[in-house]
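In: My questions are about this predicted structure, shown below with the sequence.
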Amino acid sequence: MVIKVFFPQCCNRADSGLLVGRWLAGYDSAVVLAVIHYPFIPSTVKQYIQQSRSGVQLSVLGSWSLPAEGDMESFLRDLSSIFPQRRWLQISRQTGKTGFSCSVLNTERKEEEEREDESDQKVIFIHYEQRKVMLSQLHRDESEGADPNPEPTSELTQMFESVSRSQALFFLDKYDEGPVKSTHWQSEGREASIVVELCKQGAVPVCSVVSAVLHLMFHVFPLPFVWSKLSTCVQLSFRTERLKKLFSTATAPDHMTFMRKSNTFVSVLLDVALGLLLMSWLYRDDHISSIANALVPAADHVAKELKGLLQWLMGAPAGLKMNRALDQVLGRFFLYHIHLWISYIHLMSPFVESLLWYGGLSAALGLSMAVSLLSDMIALLTFHIYCFYVYGARLYCMKVYGLSSLWRLFRGKKWNVLRQRVDSCSYDLDQLFIGTLLFTILLFLLPTTALYYLVFTLLRLVVVVVQGVLHLTVDFINSFPLFSVGLRVCRPYTLADGVKFRVLCDEPGTCLHLLMEINPLKLSSVVRTYRSPNDSRRKDSWAALINKLFIGELVYPWKHKAEKTD
């Protein structure tokens, strides 16, 4: 039988005393957490262990003695009757050897049976760094189940849980005055806890007030419809909800909650820092005036290019034969809209610099807020292109649906609205004649409409791609787990994907000694595991997008919200 003893490296040179830890349920393994030094009073040790329980059941596993204290070994062996255990580990160091020797006493068996089993028992020491195991989080394999809080069943999981839940043992330093003296990992303490508590207490009412104001704004018609289409308002609402969850203290935080809050805090902090840098650049060297002065000429240039494009479409584009009457009507209709838009831009030109100056202040709330505002400005500046796209898409869609309906007429079919299916139907001669006439008209007008739809759809897709890049930037800032990635880079042992062992000492006459090292979690797994849940929005697949473009359905400049996920 092989008994594994997880032994902390900080106790290798500890004074003689008692080993405190726990036996792992279902395994022949023991986890040593601390060494209580001699002299001590057994009743005081029992009371100290009972008061130090924090999530795990601690007990005295055995004794620990140094080679210079040979008389102490027999004394510590006799303590097995005071601290009853099924197995009593008697570990000692030997002079001139690096490894330990260990004998296992089966206190519940008779001496004859004990002598018979001593030769069959083999002890393997697994040395671990208590600080790293204490601060690390062992990530279970996803195949273990969907339960978010599964019970620790594996030997390694129980070992990590035993060390992490025994923090009460590590609060008392070996030099402090206390009932017992012990050797274990010394914690580094808590920093700025008072400041953190004051910030949390003050931030909760502020976030609640802002959330209440936004709630009223978003529920007064027609403001909810307008705010849901503006990226700036959506981002402001999302940021407020995240800050409200960040400073909430409703439940005791577990590891995932702590990491999620830390990622949120770091992402918000970095977002605001980048926003302040952008803000300092905008208001330095009069960059806002330069942008405002270049905005109106750029709008005029775009309008001039659109006029040239429409004049090209009103002629014979690429040698195509177009319907002259419909081509002239559509061209003049779009030219009139361009004229209205340019008049509006020139009317607003005196206020552009002021709007940019006040809009630049949004960068103080973060780079994501400034990027969202830029997305809204692009949507407003290209609103005429969106109108052209909507007009062309609606005309094209009407003709496509009309042609598909008339095509069913020729085949003796019709669309059953109640049953949502195609049924057979018989038509008389007048219906077939009118259907043929309408089908011919729509079919010959389709190329002209399709050309206008194709051109303005391509222009619209350019704007949508630019807005999509801006939306992806905001989503990346909001959801990227920067704190977790930084923790993985600076302290890779805190996010453990498993462990590996290497032989530390295998001297004759001593037990086998292994060193347990922590395998850090992969960066891809860190990003996937700790990525902050964004306001997940329903995104169309490529097949659905192509189908919409083919039949003329609108591709909106905003994303449709899906169900909120926590």
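Out: Sure thing, it's come through.
In: From here on, just use CA atoms for contacts and neighbour counts.
Out: Noted.
In: quick one: the residue in the chain sticking out farthest from the centre from L409, how far?
Out: Most distant from the centre of the chain: L429, at 64.4 Å, with distances by C-alpha atoms, centre = their mean. L429 sits 12 Å away from L409, going by C-alpha to C-alpha, to the nearest Å.
In: Is L313 in contact with G331, as I believe?
Out: Yes. L313 is within contact range of G331, at 7.4 Å (criterion: C-alpha atoms under 8 Å).
In: Next, count neighbours for the residue nearest to D506 when sequence neighbours are not counted.
Out: If the residues on either side of it in the chain are set aside, D506 comes closest to L512, at 5.1 Å by C-alpha to C-alpha, 6 or more residues apart in numbering. Counted by other C-alpha atoms under 10 Å, the residues lying close to L512 total 20.
In: And the one 10 residues further on, by the same measure?
Out: K522 is surrounded by 15 other residues when neighbours are defined as other C-alpha under 10 Å.
In: residues contacting it?
Out: D497 (C-alpha atoms under 8 Å, 6 or more residues apart in numbering).
In: now T95, what's its secondary structure?
Out: coil (DSSP: H, G, I helix; E, B strand; the rest coil).
In: With adjacent residues omitted, what lies nearest to it?
Out: P67 (5.7 Å).
In: gap between the one you found and S74?
Out: For P67 relative to S74 (C-alpha to C-alpha), the value is 13 Å.
In: Which of those two has more residues huddled nearby?
Out: Counted by other C-alpha under 10 Å, P67 and S74 do not tie: P67 has more neighbours, with 15 against 12.
In: The more buried one and L512, how far apart?
Out: P67 sits 18 Å away from L512, going by C-alpha to C-alpha.
In: now the helices for the stretch 201-350 of the chain?
Out: Here the stretch 201-350 of the chain has its helices, by DSSP state H, counting those that start in this stretch, at 223-229, 231-246, 255-282, 287-313, 324-360.
In: wait, I meant the stretch 401-550 of the chain
Out: For the stretch 401-550 of the chain, the helices defined by DSSP H, counting those that start in this stretch cover 429-479, 482-490, 523-530, 542-551.
In: Identify whichever of those lies nearest to S54.
Out: helix 482-490 (26.2 Å; C-alpha to C-alpha).
In: this is the other structure I want to compare:
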Amino acid sequence: MVLKVFFPQCCNRADSGLLVGRWISGHDSAVVLAVIHYPFIPGQVKQYVQKMQAQSGVELSVLGSWSLPKDGQEGMESFLRDLSTIFPQERWLQINRELGKTGFTCQVVHRDQNGKVVQREAKKKVEGGDEEVEEEEEEKVIFVHYEQKKVMFSQLHPVENGVPHPTTDPPSELRQMFRTVASSAPLFFLDRYDDGPLKSTHWQTEGREASIIVELLKQASVPLCLLIGWLLSVWSWICNLRVFSLFPLRFLSSKLSTCVQLSYRSEHMRTLSSRTPAAGHAHFMRKANMVVSFLVDVSLGMLLVWWLYRDEHISMLANALLPAAEHVAKELEELLQWLMGAPAGLKMNRALDQVLGRFFLYHIHLWISYVHLMSPFVEGILWYGGLSACFGLTFALSLLSDMVALLTFHIYCFYVYGARLYCLKIYGLSSLWRLFRGKKWNVLRQRVDSCSYDLDQLFIGTLLFTILLFLLPTTALYYLVFTLLRLVVVLFQGVLHLSVDFINSFPLFALGLRLTRHHRLAEGVKFRVLCEEPGTALHLLMEINPLKCSTVVQTYRTPTYSCYPRDSWAALVKKLFVGELVYPWRHKTTKTD
């Protein structure tokens, strides 16, 4: 039988006294949390342990005695051994450390309910009518040394590959040990500077660790949260006005990236300004990641504002925007003129080619007129739009995405026209191809059934099939060119959306915690032999395995309205081939708690 004792490293050289800790239920293990030093009164120790048990909710008890010989304390070991009658326990640990040795010796004393020492009985083995007495194996003790501060602040995460999950399976021995140390914070408030009758040794014996900056931030966060809550209530009242629920405004707010980002940040502010404290480690990490993400976002936005309004960069951008739009329109005109001729030596349908080319050229002229009409207001729009970066870089990127969508609206129109015309011909050809094979599409059953056609139907079908087939190359060429232009614009907007999503969801706080305080995010533990001296127990050192950086990002990534491809790449290629409208980037709305 093996008894494991989790012993804090800070108590290796503590003065003689009593061991306070907890027996782990369901396992032959004990967690030592502190050593209470002599002199003490046993009644005061009992009251102190009961008080700490009520405050922490942990079943604390006096596990045994700890003896470290010093000059003038020759009878201390026998005195501590006799205290086992005052603190009734089924098992009493008598841990001794000799000077000049690294290891400990431990004797386990078993007592009954009346406090009497129970001698371990021998086992009887019957073989062939004869009784043979076989001595019971002596109970072995293994000391597992741990760093109390690291275990205190560590969060043990569930690991895959067969390791039990804490919410669905019973807690393991190691998880109970971590939970015991983390829940025993009130026990560590007693340090050597207190004037109380008891003195103890633990990880905060030299004084409580605290940060003045953190305490000041806690005090300042209360009025700040009240102010943010009031501003959010005003903002919610404005958003709930009936005028914003009308069709045009509701439709625009759902399509504009700036409005979506504003709604997302408002949800963040509501979560951060709530008066309810963080419930659990996951909720705390989520709030901390939101705060760091918001601060980084605003800092990058202020840097952008500083660059925009320095040396008249906005005027330079406004003066360059109109020539750039005219240059794009000129390139599109040249492209259409090339398509209306003999592109790459291909022979197109002359009549359809001229109709489509003039139709698209007319739209380009309309767009150039629109750009010239808006040119006096471009600088003002950029000046006031640049102020949105004060709310964060994500707002500036979202506004840039909306401006790109508006400036390339003619390309979108070209793509829609070409895709609809191409899709109509593809579906017409597929339907007429089924006519030649004596089949038709059953709308009710959503399948292809056999069908008989008369001669007139076959003649008309053949005529239409021939017309659509010979007109398809011209339409397909226009569709291909404008689809490529549309995909370039969509790719640029996708990069902007992914950048916004990265800033919103990347767990900067968790990753920084992993890099600077890697023990805070634990994936498991590893053990190595610390000491194995003759005449002493086996001593192991427990070290914490930190989470991998990729696991940290995956675990603590903040849910957001991420932009993801709606379909797989194969489905996208199929839609492009048949001419269906493709919107590869979408807003995935995820409700947060």
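Out: Done, it's in. For clarity, every value in this text was computed on a predicted model and none was experimentally measured.
In: hmm, back to that, in structure 2, what sits opposite the residue nearest to D506 of structure 1 in the alignment?
Out: In structure 2, L512 of structure 1 lines up with L538, judged by TM-score structural alignment.
In: what's the answer for R140 of structure 1, then?
Out: Checking TM-score structural alignment: R140 of structure 1 goes with P158.
In: From H27 of structure 2, how far out is the closest residue to that match other than its chain neighbours?
Out: With C-alpha to C-alpha, 6+ apart as the criterion, P158 of structure 2 has its nearest non-adjacent residue at 5.6 Å, and that residue is H165. Separation of H165 of structure 2 from H27 of structure 2 (C-alpha to C-alpha) stands at 18 Å.
In: ok, these two, which is more surrounded?
Out: The residue with more neighbours, out of H165 of structure 2 and H27, is H165; 14 against 11, by other C-alpha under 10 Å.
In: before we move on, the earlier item: state whether the residue nearest to D506 of structure 1 and I124 are indeed in contact, as I suppose.
Out: Yes. Contact status for L512 of structure 1 versus I124: in contact at 5.1 Å, counting by C-alpha under 8 Å.
In: Tell me how many other residues surround the alignment partner in structure 2 of P253 of structure 1.
Out: Using TM-score structural alignment, the equivalent of P253 of structure 1 in structure 2 is A279. Applying other C-alpha under 10 Å, we find 8 residues neighbouring A279 of structure 2.
In: cool, and F244 of structure 2?
Out: For F244 of structure 2, the neighbour count with other C-alpha under 10 Å is 15.
In: how far away is it from W230 of structure 2?
Out: For F244 of structure 2, the distance to W230 of structure 2 - C-alpha to C-alpha - is 21 Å.
In: which SS state does the residue of structure 2 sitting at the aligned position of W64 of structure 1 fall under?
Out: Matched across to structure 2, W64 of structure 1 falls on W66, judged by TM-score structural alignment. Recorded secondary structure, W66 of structure 2: strand (three-state DSSP).
In: picking that back up, pretty sure the match of R140 of structure 1 is touching E523, no?
Out: Yes. Counting by C-alpha under 8 Å, P158 of structure 2 does reach E523; the two are 7.0 Å apart.
In: out of these two, which sits in the more crowded spot?
Out: Neighbours per residue, other C-alpha under 10 Å: of P158 of structure 2 and E523, the larger number sits with E523, 19 against 16.
In: show me what contacts that one?
Out: For E523 of structure 2, the contacting residues are 156-159, 544-547, by C-alpha under 8 Å, 6+ apart.
In: if we go to 7 Å?
Out: The contact partners of E523 of structure 2, by C-alpha atoms under 7 Å, 6 or more residues apart in numbering, come to 156-157, 159, 545-547.
In: which of those residues does structure 1 keep?
Out: On the basis of both residues aligned by TM-score structural alignment, their matches' C-alpha atoms under 7 Å, what survives of the contacts of E523 of structure 2 in structure 1 is 156-157, 545-547.
In: will you turn these into TSV that also has distance to F492 of structure 2?
Out: Compiled in TSV, the kept ones among the contacts of E523 of structure 2 are given as follows (distance: C-alpha to C-alpha, whole Å):
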residue	distance to F492 of structure 2
L156	41
H157	38
N545	41
P546	37
L547	34
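In: ok, which pair from those is furthest apart?
Out: Spatially, the most separated pair among these is H157 and N545, at 10.6 Å (C-alpha to C-alpha).
In: any residues in contact with both of those two?
Out: With contacts taken as C-alpha under 7 Å, 6+ apart, H157 of structure 2 and N545 have 522-523 as neighbours in common.
In: distance of the aligned residue in structure 1 for E90 of structure 2 from D28 of structure 1?
Out: Taking TM-score structural alignment, the alignment pairs E90 of structure 2 with R86 from structure 1. To D28 of structure 1, R86 of structure 1 is 12 Å away according to C-alpha to C-alpha.
In: Provide the contact partners of stretch 554-570 of structure 2 at residue level.
Out: For stretch 554-570 of structure 2, contacts defined as C-alpha under 7 Å, 6+ apart pick out 286, 497-498, 501, 505-507, 510, 584-590, 592.
In: So Q90 of structure 1 lies in a strand, does it not?
Out: Yes. With three-state DSSP as the criterion, Q90 of structure 1 is located in a strand.
In: is it true that it touches S63?
Out: Yes. Counting by C-alpha atoms under 7 Å, S63 is a contact partner of Q90 of structure 1 at 5.0 Å.
In: Overlap of the contact sets of these two?
Out: With C-alpha under 7 Å, 6+ apart, Q90 of structure 1 and S63 have common neighbours R77.
In: Of these two, which one has the most company?
Out: Legend: neighbour count by other C-alpha under 10 Å for Q90 of structure 1 and S63, higher for S63 (27 against 22).
In: I'd say the more buried one and L76 touch.
Out: Yes. Using C-alpha under 7 Å, S63 of structure 1 is in contact with L76, at 5.8 Å.
In: Report how many residues lie close to R87 of structure 1.
Out: R87 of structure 1, neighbours per other C-alpha under 10 Å, totals 17.
In: got it, and S81 of structure 1?
Out: Neighbours around S81 of structure 1, by other C-alpha under 10 Å: 10.
In: any idea how far it is from D428 of structure 1?
Out: The gap separating S81 of structure 1 from D428 of structure 1 is 106 Å, by C-alpha to C-alpha.
In: With L472 of structure 1 instead?
Out: Going from L472 of structure 1 to D428 of structure 1 by C-alpha to C-alpha gives 56 Å.
In: The two: which has the busier surroundings?
Out: Neighbours per residue (other C-alpha under 10 Å) separate L472 of structure 1 from D428, with L472 holding more: 12 against 7.
In: Cheers, nothing more for now.
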